[in-house]
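In: Provide a 3D model corresponding to the input given below.
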Amino acid sequence: MKQQGLAFFTDTHLTAIGLLIFFGFFLGVLFWTLRKTQKATYDKLAQIPLEGE
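Out: Take a look at the predicted model:
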C-alpha cells in the first residue's frame, strides 16, 4: 500500500520545492505572529477573557 502511494512521487524536484514553499510560509507566519511591534495588541487581546461585564 505504501509503495503504491509513493510510486507517484517520482519527481523529487517538485516535492523539494513544495517543501521549501510550505516551510517558508510557516516561517513567515511565525515571524509575523511574534513581531515585537504587536506586543501591546496581543496583551490587550489576552485580557479579554478575564474582563467581567
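
In: can we go C-alpha only for contacts and neighbour counts from here?
Out: Fine.

In: Break down the chain into its helices, ranges please.
Out: For the chain, the helices defined by DSSP state H cover 2-6, 12-33, 39-46.

In: to compare against the first, here's another:
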Amino acid sequence: MINIINSIGLQVLANVDLSNKFIYSISFNIVKKTSCAIFYANRTKAFFD
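Out: Got it, this is the predicted structure:
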C-alpha cells in the first residue's frame, strides 16, 4: 500500500516537473522573441534616423 502511494506521488512530482519545464521553456521563448524584436526595432530606428 505504501509503495502504491509512493509511486503515485512520484508520478505526480514527475508530471509537475514536466509541466514546469514546459511553462518555463514557453516563457523563455516569449522573452527571447520579444527582446529580439525590441533589439531589431531599435537597430532599424537608429539606422533610419
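
In: Mind telling me the TM-score for this superposition?
Out: Scored against TM-score structural alignment, normalised by the length of structure 2, the superposed chains reach a TM-score of 0.54; 33 aligned residues with a CA RMSD of 2.0 Å.

In: before we move on, back to that, now tabulate the helices of structure 1 in CSV and tack on mean neighbour count.
Out: Listed next are the helices of structure 1 as CSV, based on neighbours: other CA atoms under 10 Å:
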stretch, mean neighbour count
helix 2-6, 8
helix 12-33, 11
helix 39-46, 11
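
In: Quick one: map S35 of structure 2 onto structure 1.
Out: Here S35 of structure 2 is matched to T37 in structure 1, going by TM-score structural alignment.

In: now N20 of structure 2
Out: Under the alignment by TM-score structural alignment, N20 of structure 2 pairs with G24 in structure 1.

In: how many other residues sit next to R43 of structure 2?
Out: Applying other CA atoms under 10 Å, we find 12 residues neighbouring R43 of structure 2.

In: which element is it on?
Out: Using DSSP states H and E, R43 of structure 2 sits in helix 2-48.

In: what about that helix, distance to the chain center?
Out: Taking CA atoms, centre = their mean, to the nearest Å, one finds helix 2-48 of structure 2 lying 0 Å from the centre of the chain it belongs to.

In: now swap in stretch 4-17 of structure 1 and tell me
Out: Taking CA atoms, centre = their mean, one finds the center of stretch 4-17 of structure 1 at 22 Å from the center of the full chain.

In: Endpoints of it, how far apart?
Out: 22 Å (CA to CA, to the nearest Å).
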